[in-house]
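Q: Sequence and predicted structure are below.
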Amino acid sequence: MKYRRFAAVDIGTNSIRSIIVQVDANGKYKILDDEKVLVRLGEGLNQTGKLAPAACERAIEALSRQKKIIDGYKVRAIDAVATSAVRKAANGAAFVKEIQEKVGLEINVISGEEEAELAALSAFHNFDLEGVRHLIFDIGGGSLELITAQGSHVEEMRSLELGAVFLTETFLKGDPVPPDDYKKLRKYIRRELKEQYANERGSFQCLIGSGGTVTSIAAMVTALRRERYDSIHGYELLRSEVVHLLAGLVRKTNKERRATPGLNPDRADIIVAGVTVVDELMDFFQVNVLKVNERGIREGLILRGLRKQALLPQERQRRTWRSSILEFARSCHFDEEHCLHVAKLALEIFQSLANRYKMGDREKRLLEAASLMHDVGYFINYSSHHKHSYHLIRHADLFGFTPRERELIANIARYHRKALPKKKHEEFMRLSPEDRLLVSRLGGIVRICDGLDRRRNGVVEAVDCRLDGTTLHLRLVGHDDISVELFGARTKGDLLELAFDLKLAIQGTPSEAGE
């Protein structure tokens, strides 16, 4: 069988999630279905020590529906786990038995450390962490899993009773949140962190978070900033954004929180406790950046299952943003030789402009990425392929890039031909003024370099660049008649001139006598 299908089910304190993937012979997988249902399985658990009958009934109903979906996809294997609520409840074992009898799912109740291990698997798979000391965390309804790591090497894993449902039921019983209750909540979180990590303050370069609280924060922040992305996976949140968001949520009633843009209304009653945990984590460890892992434990289950089936290497091979881009572009059957050459020429021009226009490694990476993928739109159709490139890149799962960076790359590639950026271009105008200028500048470089390889034969071997006042001098070095490429560069230099406020002076070598 060419493709194999696997499913993972995560029975949490607040929600139940199932994911179905299809795997090819090389261990590459794609998501076929991703289902999430908020069931509040842990509702009232702190008071009674047991799972409530109504909560169990909601969970059985949700699992029955998800099992039917999984069966419909004819999966090869299912890995189903239950976490904090079932682990803690006195009737947890009975509930697991009931699921097996009524739904036909075998459930493995995992420890907090196993939860942490799954969250780490997902983080290592999705982020370039080479040489970075970081803290990975997954916040659920009942517990908070924490993993300290250097690169892809785990140092230690811990599980704390700091889940959003548990904290809400324990401390936040008024509406709106009473100030005294909120102070007690913060004091409790700080004490728990201090007891566990007394000597770790300020030792991490970034946090990587997963779970409904983290994705909700990202969704609310992007809504507030009027940013629109298909996925917030990889989104980077600043501490200031978390602080600002939390200050507003604490003052609101539950009804007002339910109307907050970007927030699932069903999560409104527990969101204050969850965001407070994130805020305290960032404050305690003095970390300013939080990277959002939209996938988390359920993806960790898939990765663990694939390794058990020997479909993934036991040792994780390091992924890079460049290899991810080439893999995506090859799946679109791009002209690799042409795109690699455009990227080479683009970087040569970039180097001549970088210092004056204060462009660094980040801008260089965006330019190279857009250069490599500028023509992927051919995969759909030649006509308007620059627009197709925009949409393909925007929806691509590119390793190592934030949603904002994917949007920038897509726009840069979009302007490699045809019309210049205009006010009527909705995708371009959604960007900030700063980002619009960056897209125009980098798009202008890709645009002229596409003209420099007009016949796709690499005849222009290099570009000697010299910036002199308000003029950028480009001397094309070629091994044959380069008259076509010279014409192409002069025709497609319009955006570069406009964006950098420069004049172009383009000359060819003597071998372009064919002009």
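A: Okay, I see it.
Q: only C-alpha atoms for contact and neighbour calcs from this point on.
A: OK.
Q: What about the nearest residue to residue 258 once chain neighbours are set aside, how many residues nearby?
A: The shortest distance from residue 258 to any residue other than its chain neighbours is 4.3 Å, reached at residue 265 (Cα to Cα, 6 or more residues apart in numbering). Counted with other Cα atoms under 10 Å, the neighbours of residue 265 add up to 16.
Q: Pull up the gap between residue 265 and residue 239, please.
A: Look at residue 265 and residue 239: by Cα to Cα, to the nearest Å, they are 24 Å apart.
Q: what do you get for residue 92?
A: Distance, residue 92 to residue 239, using Cα to Cα: 37 Å.
Q: follow-up on the earlier one: run a quick check on the residue nearest to residue 258 versus residue 271, I expect a contact.
A: No - Residue 265 is beyond contact range of residue 271, at 9.8 Å (criterion: Cα atoms under 8 Å).
Q: another structure for you, compare them:
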Amino acid sequence: MRLGVLDVGSNTVHLLVVDAHPGARPLPAHSHKAELRLAQLLDDDGAIGPDGVGKLIGTVHEALQAAEDKGVEDLLPFATSAVREATNADEVLARVKDETGVELQVLTGEEEARLTFLAARRWFGWSAGKLLVLDIGGGSLEIAYGMDEEPDAAVSLPLGAGRLTAGWLPGDPPDPADVRALRRHVRAEIARTVGEFSRLGTPDHVVATSKTFRQLARISGAARSADGLYVQRELKRRDLEDWVPRLTGMTADERAELPGVSEGRSGQLLAGALVAEAAMDLFGVESAEICPWALREGVILRRLDHMPN
């Protein structure tokens, strides 16, 4: 059957259409996305303003039309941190439902981490052993660890690349003092969680997902996305440590000229790099393998697991 996942994230609203049935891997059929940047549309009270809600509703309508055009039989709509943490989240969800008919399921941060972990586990298989999975989104950082399909530990921290850029790095290029302050903040937040994971033992395989990690790997020399899903890509901590000071001195336009970096994401690449570097350092990770599957695929896999054969 043809499934659609509608992901209302902090940066983008993304419809992923796949052909799928239980026991088989989902095959991508279509992708439709719009950069809405909900996390940056919050007002001083933490609410998504009328313009932001209107843009969200219009974007959902466009995604519904695309889903209909592509023959989607079952739509799985969900929202993550930007909607979850908005002070008017209930009002936003009600308006979206009233005006589009779409009832967005708001995932908790822990659910995001667990579903992303499931996707990574299915991608790498049982032979990968104990997995440590890192995912940097627009609004949050998810960390999960385990041997099975359900992680033994899963946390979500408010360390998304978009959120941190908006709150900590107003300059372009950023003020070095602001970068230093953000670095301290990020490392303090992550360090609080390390003990929860270290007691579980050393992972056999470290996995990184998300656009931020993919772009950081690409500028560090990893293969292009055009080379296909099955090319192994990794991000080494030493390469990342070399890139952070270089990114600090660049403007957003200059970062957009780097290989694999989109104009829409270039402004928040430095914040993402600081989070990635801190996580890899504090968890003692020398290299992380990039996984092409993440939260959206996890949502699809969970849905397939509950379908009758």
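A: That came in fine, so what should we check first? Every value quoted in this text rests on a predicted model; they were computed, and no experiment measured them.
Q: Fetch the TM-score of the aligned pair.
A: Taking TM-score structural alignment, normalised by the length of the second structure as the basis, the two superposed chains have a TM-score of 0.91; 307 aligned residues with a Cα RMSD of 2.3 Å.
Q: Return the residues in contact with the residue nearest to residue 258 of the first structure.
A: Shown in contact with residue 265 of the first structure (Cα atoms under 8 Å, 6 or more residues apart in numbering): 257, 258, 259.
Q: go on, residue 258 of the first structure?
A: Contacts of residue 258 of the first structure (Cα under 8 Å, 6+ apart): 264, 265, 266, 267, 268.
Q: which non-adjacent residue is nearest the counterpart of the first one in the second structure?
A: Spelled out, that is residue 264 of the first structure. Alignment note (TM-score structural alignment): residue 264 of the first structure maps to residue 262 of the second structure. Nearest non-adjacent residue to residue 262 of the second structure, counting by Cα to Cα, 6+ apart: residue 256, 5.7 Å away.
Q: Check residue 33 of the second structure too.
A: Residue 33 of the second structure sits nearest to residue 14 (Cα to Cα, 6+ apart), 4.2 Å away.
Q: What distance do you get for that neighbour to residue 37 of the second structure?
A: Residue 14 of the second structure is 12 Å from residue 37 of the second structure, by Cα to Cα.
Q: One more: residue 151 of the second structure?
A: Distance, residue 151 of the second structure to residue 37 of the second structure, by Cα to Cα: 30 Å.
Q: Residue 240 of the first structure maps to what in the second structure?
A: Residue 240 of the first structure maps onto residue 238 in the second structure, by TM-score structural alignment.
Q: And for its match, nearest residue in space, chain neighbours not counted?
A: Nearest residue to residue 238 of the second structure in three dimensions, chain neighbours excluded: residue 286, at 7.5 Å (Cα to Cα, 6+ apart).
Q: Kindly report the same for residue 15 of the first structure.
A: residue 38 (4.1 Å).
Q: Show the contacting residues for whatever residue of the second structure lines up with the one you found.
A: Here residue 38 of the first structure is matched to residue 35 in the second structure, going by TM-score structural alignment. Contacts for residue 35 of the second structure (Cα under 8 Å, 6+ apart) come out as 11, 12, 13, 264.
Q: just checking, residue 117 of the second structure touches residue 130?
A: No - with contact defined as Cα under 8 Å, residue 117 of the second structure does not count as touching residue 130 (11.2 Å).
Q: Show me the common contact partners of the two, please.
A: residue 145.
Q: Neighbour count: the two, which is higher?
A: residue 117 (33 against 20).
Q: That one: which element?
A: Using DSSP states H and E, residue 117 of the second structure sits in helix 109-124.
Q: Quick check: buried residues in the next helix or strand after that helix?
A: With elements assigned by DSSP H and E, the helix or strand that comes after helix 109-124 of the second structure is strand 131-136. Buried residues in strand 131-136 of the second structure, counted by 16 or more other Cα atoms under 10 Å: 131, 132, 133, 134, 135, 136.
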